[in-house]
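Enquirer: here is a sequence together with a model predicted from it:
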Amino acid sequence: MELRHLEYFLMVSKELHFTKAAEKLGISQPTLSHQIKMFEQEIGYSLFNRIGKKIELTKVGEIVQQEALNIQGSIQSMSSQIEAFTKLEIGELKIAVLPGEITDLVSTLCIQFNQLYPNIKVFIQTTDQVEKAVLENRADFGIGFHLNQSSLLQVTKLYDEEFYLISNQSNGEQRVSFSSVLDGPLILFPSMHQCRKILDKTSYEVGKQLEPIVETSSIESILKLVRSGVGRSVVSRTLYEFYDTEDLSFQHIENPSLTRSVYLVMKKNCFINYAARKYIKLLVREIEKLCFHTDKDSITSLRSSIL
């Protein structure tokens, strides 16, 4: 079995189109088809169902795809280890992160990271499929919320955070019920935003309709509108801490409270390169500095394994 056969197979399994895969590989379509046929003969089974111009993976093809990804990951890990030992602070870092507040956290930390390691390029991939990006080696690690468990992934709980009701003036109360939050005009993120999904779900559970007066994906716009008195908003503590909010008042939400857990996800038994280790160390330090509610056992385990 040749490594190029795995490379060709993975590209076809990704594109599900021989011509497109051949173009990306820089070879002719007949050559690619011939190489895949040779690979199938070596495996002893068909890897693709061919239906006219369309193709799809067979069950055997799905098995081979997963194992080929593991082999590809091992090869990349070997290259990363060699590079880490020889170049140290030169390289790149790829992070997969869910859209929303965590993207702001990750992006803001890139400023500090760049000051410390200016020769390391950072690529932030915003995606709803954090686990898939890590499994397919498109990211060194990922950060997200409700992650699906996989036997191939190491998932570490970083911290729990709550959501605040923010306004331009204080009424003297530190806490507010969720029902009261819905009584006044609200300025919120769109429904696709992670914070909004939690609000929509909770509203449905308490039997109330969530009808914001303004929807915007810009946190700067939300804060500006709240300052001007147009309405109140609900934001995560991550956003509240990372933006200039000293002139705004916040209240803890209860009955029910709004909280979520933030997780770090990596491939199991995979080498963590120099850049990833340094960034995760910076991330953990920032979380602890902001006094987020961390899972001490998880953080301790994380430190001992990669930091």
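Expert: Ah, there it is. Numbers count the residues shown, from 1 in each chain.

Enquirer: only C-alpha atoms from now on, for both contacts and neighbour counts.
Expert: Will do.

Enquirer: tell me where the stretch 201-307 of the chain has helices.
Expert: Assigned helices in the stretch 201-307 of the chain, in chain order: 219-227, 237-242, 274-289, 296-306 (criterion: DSSP state H, counting those that start in this stretch).

Enquirer: can you redo these as a markdown table with distance to F141 and mean neighbour count?
Expert: Listed next are these as a markdown table, based on distance: least, C-alpha to C-alpha, whole Å; neighbours: other C-alpha atoms under 10 Å:
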| stretch | distance to F141 | mean neighbour count |
| --- | --- | --- |
| helix 219-227 | 25 | 18 |
| helix 237-242 | 20 | 16 |
| helix 274-289 | 8 | 17 |
| helix 296-306 | 12 | 13 |
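
Enquirer: okay, the ones you listed in TSV with distance to L258 next?
Expert: Formatted as TSV, the helices of the stretch 201-307 of the chain follow (distance: least, C-alpha to C-alpha, whole Å):
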stretch	distance to L258
helix 219-227	19
helix 237-242	11
helix 274-289	19
helix 296-306	21
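
Enquirer: between those helices, which one is nearest to T86?
Expert: Minimum separation from T86 across the helices of the stretch 201-307 of the chain (C-alpha to C-alpha) falls at helix 274-289, 10.8 Å.

Enquirer: which other helices and strands contact the helix or strand hosting Q115?
Expert: Assessed by DSSP states H and E, Q115 sits inside helix 101-116. Identification of packing neighbours for helix 101-116 by 3 or more C-alpha pairs under 8 Å, 6 or more residues apart in numbering; DSSP states H and E yields strand 120-126, helix 237-242, helix 274-289.

Enquirer: just the residues contacting it, thanks.
Expert: 97, 120, 122, 124, 126, 143-144, 194-195, 236, 238-239, 242, 279, 282-283 (C-alpha atoms under 8 Å, 6 or more residues apart in numbering).

Enquirer: swap in stretch 188-205?
Expert: With contacts defined as C-alpha under 8 Å, 6+ apart, stretch 188-205 is touched by 99-101, 209-210, 212, 214-218, 222, 233-236, 258.

Enquirer: below is an additional structure, to be compared with the one above:
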Amino acid sequence: MRGDFMEIRQMENFIVVCEELHFTRAADKIGISQPTLSQQIRALEDELGVPLFDRVGKKIVMTQAGTLFLEHCVQMVRHLQNTQDALAEFRNDQRGKLVIGVLPSDLDYRLTPLLVNFHAHFPKVKLKVVSSIYVLNQVLDNEVDIGIELTSISDDRLVRIPLCSEEYVLVVSENHAWAERNEIGIKELRDIQTVMFPEGFTGRELVDGYCRKYGFTLNTIMETSSATSIISLVKANVGGTVLPYPLIKAMNEPTLRIIRITDDAPYRHFEIIHRSDRYLTQSAKAFIEKTIDYFNQGYVEGE
């Protein structure tokens, strides 16, 4: 084949000529003039390098090359229509893929009801949830479509929608010496052994920053990147931990005891983020709306 490949309109017009075997009738059916249609077919034959029709007076018959080309034209036009239908379904949120970045602990304990609800409304959208402590970078690098992240410094590349603010509390086992306490002052955190996320984790850095304001650091005797492991260690009375109250509430662990920090408790501020230049499908917009509602509901219930 020589030159640029023909346009889809040329193939569609060729199919009509094959159906009619008459240029004038085909031109009327397409809605163009007969000379224009004849010129298109000649250009198509020149591009393909073979005759598609034998012209016998006013009649035309398909050549062998024309018959072969018709077969492939019908397939290509059908594939194009299938693609257009699939894209229409995508636009109408019948299918597609949505990648969400979230913090590990919240994926483990808090977001399952949100994901179930979204799937019920958009069952053909493939939802991929990525657990990471680098959600912000993943959004900026286009590795995820939407991120649920702690509030950080402003960035013009991002659209940021506040979700909620969550109070950190001390969590201990029912067998811990402080299990009967309802509240403590933040400075008392220096007097308890803790099990925490490793340094560098956003939540850990937030709590450490609050403690440094009061001139001390946590007495952390064990670190693990798994929220499940932290809770297991706390339940085994290895030490206490400092985590957001709604997260602990979602765990529904009857053997845990929550102790509120009364003076200047640490807070984390959640937001949902996406790149400002990223096209959001209706399903992505719906996910954002459902996330806002979900966190707002959880925050009110946690009050």
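Expert: That came through, no problem. Keep in mind that what you see is a predicted model, and the values were worked out from it rather than measured.

Enquirer: and the TM-score between these chains?
Expert: With the length set by TM-score structural alignment, normalised by the length of the second structure, the two chains reach a TM-score of 0.60; 214 aligned residues with a C-alpha RMSD of 3.0 Å.

Enquirer: could I get the helices and strands packed on helix 101-116 of the first structure in CSV, plus columns for distance to M78 of the first structure?
Expert: Putting those into CSV (distance: least, C-alpha to C-alpha, whole Å) gives the following:
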stretch, distance to M78 of the first structure
strand 120-126, 19
helix 237-242, 36
helix 274-289, 13
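
Enquirer: out of those, which is closest to V176 of the first structure?
Expert: Between V176 of the first structure and those, the shortest gap by C-alpha to C-alpha is with helix 237-242, which sits at 15.7 Å.

Enquirer: for the closest one, what is the distance to the chain centroid?
Expert: 18 Å (C-alpha atoms, centre = their mean, to the nearest Å).

Enquirer: which helices and strands does it pack with?
Expert: Packing partners of helix 237-242 of the first structure (3+ C-alpha pairs under 8 Å, 6+ apart): helix 101-116, strand 153-167.

Enquirer: what range in the second structure matches the last one?
Expert: Going back to what we said before, that points to strand 153-167 of the first structure. Across the second structure, the stretch matching strand 153-167 of the first structure (TM-score structural alignment) is residues 158-172.

Enquirer: who's in contact with A265 of the second structure?
Expert: 167-169, 186.

Enquirer: are any of those buried, and which?
Expert: The neighbour-count test (16 or more other C-alpha atoms under 10 Å) marks 167-169, 186 as buried among the contacts of A265 of the second structure.

Enquirer: most tightly surrounded among the helices and strands packed on helix 237-242 of the first structure?
Expert: Neighbour counts (mean count of other C-alpha atoms under 10 Å) averaged over each of those peak at strand 153-167, with a mean of 20.

Enquirer: which strands or helices does the next helix or strand after that strand pack on?
Expert: Of the helices and strands lying after strand 153-167 of the first structure in sequence (DSSP H and E), the nearest is strand 175-177. Here strand 175-177 of the first structure touches strand 249-254, going by 3+ C-alpha pairs under 8 Å, 6+ apart.

Enquirer: which bit of the second structure covers the strand it packs on?
Expert: Using TM-score structural alignment, strand 249-254 of the first structure corresponds to residues 257-262 of the second structure.

Enquirer: what does the matching stretch rub up against?
Expert: 168-174, 179, 181-186.

Enquirer: tell me which residues of it are tucked away?
Expert: Buried residues in stretch 257-262 of the second structure, defined by neighbour count with 16+ other C-alpha under 10 Å: 257-261.

Enquirer: need the contact list for the alignment partner in the second structure of P212 of the first structure.
Expert: Using TM-score structural alignment, the equivalent of P212 of the first structure in the second structure is T220. For T220 of the second structure, the contact set (C-alpha under 8 Å, 6+ apart) comprises 193-196.

Enquirer: counting neighbours, which of those residues comes out on top?
Expert: Using other C-alpha atoms under 10 Å as the neighbour test, these are led by M196, with 30 neighbours.

Enquirer: residues in the first structure aligned with stretch 9-24 of the second structure?
Expert: Under TM-score structural alignment, there's no match for stretch 9-24 of the second structure.

Enquirer: what's the neighbour count on the closest residue in space to L135 of the first structure that isn't next to it in sequence?
Expert: Using C-alpha to C-alpha, 6 or more residues apart in numbering and skipping the chain neighbours, the partner closest in space to L135 of the first structure is K267 (6.6 Å). Using other C-alpha under 10 Å, K267 of the first structure has 24 other residues around it.

Enquirer: run through the residues that contact the counterpart of K267 of the first structure in the second structure.
Expert: Counting by TM-score structural alignment, K267 of the first structure corresponds to R275 in the second structure. Going by C-alpha under 8 Å, 6+ apart, R275 of the second structure touches 139-140, 142, 145, 157-159.

Enquirer: mind redoing it with 7 Å?
Expert: The contact partners of R275 of the second structure, by C-alpha atoms under 7 Å, 6 or more residues apart in numbering, come to 139-140, 157-159.

Enquirer: now, which of these sits nearest Y299 of the second structure?
Expert: Checking the contacts of R275 of the second structure against Y299 of the second structure with C-alpha to C-alpha, the nearest one is V159 at 22.0 Å.

Enquirer: as a markdown table, the contacts of T220 of the second structure with distance to N117 of the second structure would be great.
Expert: Formatted as a markdown table, those follow (distance: C-alpha to C-alpha, whole Å):
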| residue | distance to N117 of the second structure |
| --- | --- |
| Q193 | 39 |
| T194 | 35 |
| V195 | 33 |
| M196 | 31 |
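
Enquirer: my guess is R268 of the second structure meets C164, correct?
Expert: No - contact criterion C-alpha atoms under 7 Å: R268 of the second structure and C164 do not qualify, at 8.4 Å.

Enquirer: now stretch 296-303 of the second structure: buried residues?
Expert: So stretch 296-303 of the second structure, judged by 16+ other C-alpha under 10 Å, has buried residues 298-299.
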